[in-house]
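1. Build me a model:
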Amino acid sequence: MSGRYVPARDAEWKKIAPHVHMFLPGTIHIEDEPHPGWKLSFELDFDGVRVAPLAVHIASTGAAISGTDLRAIAVNEVLAGSLTAGADLVGFLAHDEGWTLVPTEEDKERIRREGPTPENVECVAAHFLYARATRTPASEYVQFQFGLPKPTAARWLRKAREMGLIDGDD
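-> Down below sits the predicted model:
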């Protein structure tokens, strides 16, 4: 799934989770989801708890879209997938400390190699909180984002809870 995020003219940095900010409102454009030739657009903003769609626009480049087709779209799943895996959000997500929430492959490798240093645990916690704010299974997102086995991710997240960086469960 690929997506393109376009901030609105009145966009500003909004805190969507502790230490995590996103440039909102904006629109994410997704092509060929859930069917080839379809184009989805989600107008997004922060509702005080989550990054949420304010409006959903659907277009087709050929076939007619029926009411059954529309009801079959898992809006939250498509949106969460695009916000956590498919969309190019470089420059639109940030952490209080000024580092990006879109790490490079080199960053990910370095973090795995260094292990759970305080800085790396803080980075993992920020990704966990971002995933939670976008309605994504946060523990699984951390595993996917950093290439960590489930027990390792769980250990790092437990350390983040001990450090007071995150609260509650996924």
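2. From here on, just use CA atoms for contacts and neighbour counts.
-> Noted.
3. remind me, longest strand of this structure?
-> strand 3-17 (DSSP state E).
4. Could I get the buried residue list for it?
-> Going by neighbour count (16 or more other Cα atoms under 10 Å), the buried part of strand 3-17 is 3-7, 14-17.
5. Would you do the same for the sequence below? I want to compare the two.
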Amino acid sequence: MPDNRRELPLAARLGASIDGVQLADGSSYVAIKPSLLAPTSVRATVELEHFPDTHFDVRLRWDSETLGYRVEHLGITTDRGISTSDLHAYSVPTLVRVVASSGVLVELESITGEAGKFTGFEEFLALVDLDAMRTRASTGPADSLWLVAILYAYARTVGLNPNRTVVDLLALPQRTATRWIARARTEGLLD
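-> From the prediction side, this is the model:
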């Protein structure tokens, strides 16, 4: 049987591999400000590196109230059985992040000028000059606030701490990141 597992960058950092990521039947995408698309329902089988003989079947559904995903189904399959201590060791938030991150797309228009073209978040980050954004963001150009809004919206969507994500990826002090997030929200770049 061929190994179809993919190691997406976020999944690899979280110690997971994903097999069979797919939009659930009838799923569409929801637009998230400033320029993200998230599937309304996504399903995948996940394997965590610390539990190689255990497979998690995860199905997520978009929740428009929280602007994030809710677990619709979580199944665990293993050949060795599951103990109570195993159940405590599994990280449901990690499973949700891995599956949610696999389907979120970012529009490329502001970077490449190609309207209507989208890419995965990790690929998007590879196209952005984060150092230039860090430098220019202090003076407040729109593209830097746009990036802050993208980082924040993505993190909120996949279940990461949005403020911490902006702080970490842009190497900003917490207070500065909070101010820029508020400014992006004031300028209508965030929901």
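6. Send over the TM-score of the superposed chains.
-> Overlay of the two chains. TM-score (TM-score structural alignment, normalised by the length of the first structure): 0.71; 159 aligned residues with a Cα RMSD of 3.1 Å.
7. Show me what the longest strand of the first structure is in contact with.
-> 21-31, 46, 48-51, 82, 86-89, 129-130, 133 (Cα atoms under 8 Å, 6 or more residues apart in numbering).
8. What does Pro53 of the first structure correspond to in the second structure?
-> In the second structure, the residue matched to Pro53 of the first structure (TM-score structural alignment) is Val71.
9. That match and Val58 touch, don't they?
-> Yes. Using Cα atoms under 8 Å, Val71 of the second structure makes contact with Val58 at a distance of 7.4 Å.
10. more crowded one of these two?
-> Taking neighbours as other Cα atoms under 10 Å, Val71 of the second structure and Val58 compare with Val58 leading, 23 against 16.
11. nearest residue to the aligned partner of the more buried one in the first structure other than its sequence neighbours?
-> Val58 of the second structure maps onto Phe42 in the first structure when the alignment is built from TM-score structural alignment. The shortest distance from Phe42 of the first structure to any non-neighbouring residue, by Cα to Cα, 6 or more residues apart in numbering, is to Val56 (4.7 Å).
12. in the second structure, which helix has the most residues?
-> Criterion DSSP state H: the longest helix present in the second structure is helix 142-158.
13. Who are the packing partners of that one?
-> Helix 142-158 of the second structure sits against strand 36-39, strand 68-78, helix 92-101, helix 130-137, helix 162-170, helix 174-186, with contacts defined as 3 or more Cα pairs under 8 Å, 6 or more residues apart in numbering; DSSP states H and E.
14. what is the orientation angle of the fifth one with helix 174-186?
-> Going by axes from the mean of the first three to the mean of the last three Cα atoms, to 10 degrees, helix 162-170 of the second structure is angled at 110 degrees with respect to helix 174-186.
15. The fourth one too?
-> Taking the same axes, to 10 degrees, helix 130-137 of the second structure and helix 174-186 form an angle of 80 degrees between their directions.
16. swap in the third one?
-> Interaxial angle, helix 92-101 of the second structure versus helix 174-186 (the same axes, to 10 degrees): 50 degrees.
17. Buried ones in helix 92-101 of the second structure, by neighbour count?
-> Quick answer for helix 92-101 of the second structure (16+ other Cα under 10 Å): 94-101.
18. now, among the residues you listed, which is nearest to Gly140 of the second structure?
-> Closest approach to Gly140 of the second structure among these (Cα to Cα): Ser101, at 28.3 Å.
19. Hmm, Leu160 and that closest one touching each other?
-> No. Using Cα under 8 Å, Ser101 of the second structure is not in contact with Leu160, being 10.0 Å away.
20. quick revisit: quick check: neighbours shared by Val71 and Val58 of the second structure?
-> Val96.
21. Glu109 of the first structure: what's it in contact with?
-> Glu109 of the first structure neighbours (Cα under 8 Å, 6+ apart): Phe146.
22. Pull up the aligned stretch in the first structure for the longest helix of the second structure.
-> Counting by TM-score structural alignment, helix 142-158 of the second structure sits on residues 118-134 of the first structure.
23. Just give me how far that stretch sits from the chain centre.
-> 11 Å (Cα atoms, centre = their mean, to the nearest Å).
24. Any buried residues in it, and which?
-> Using 16+ other Cα under 10 Å as the test for burial, stretch 118-134 of the first structure gives 120-134.
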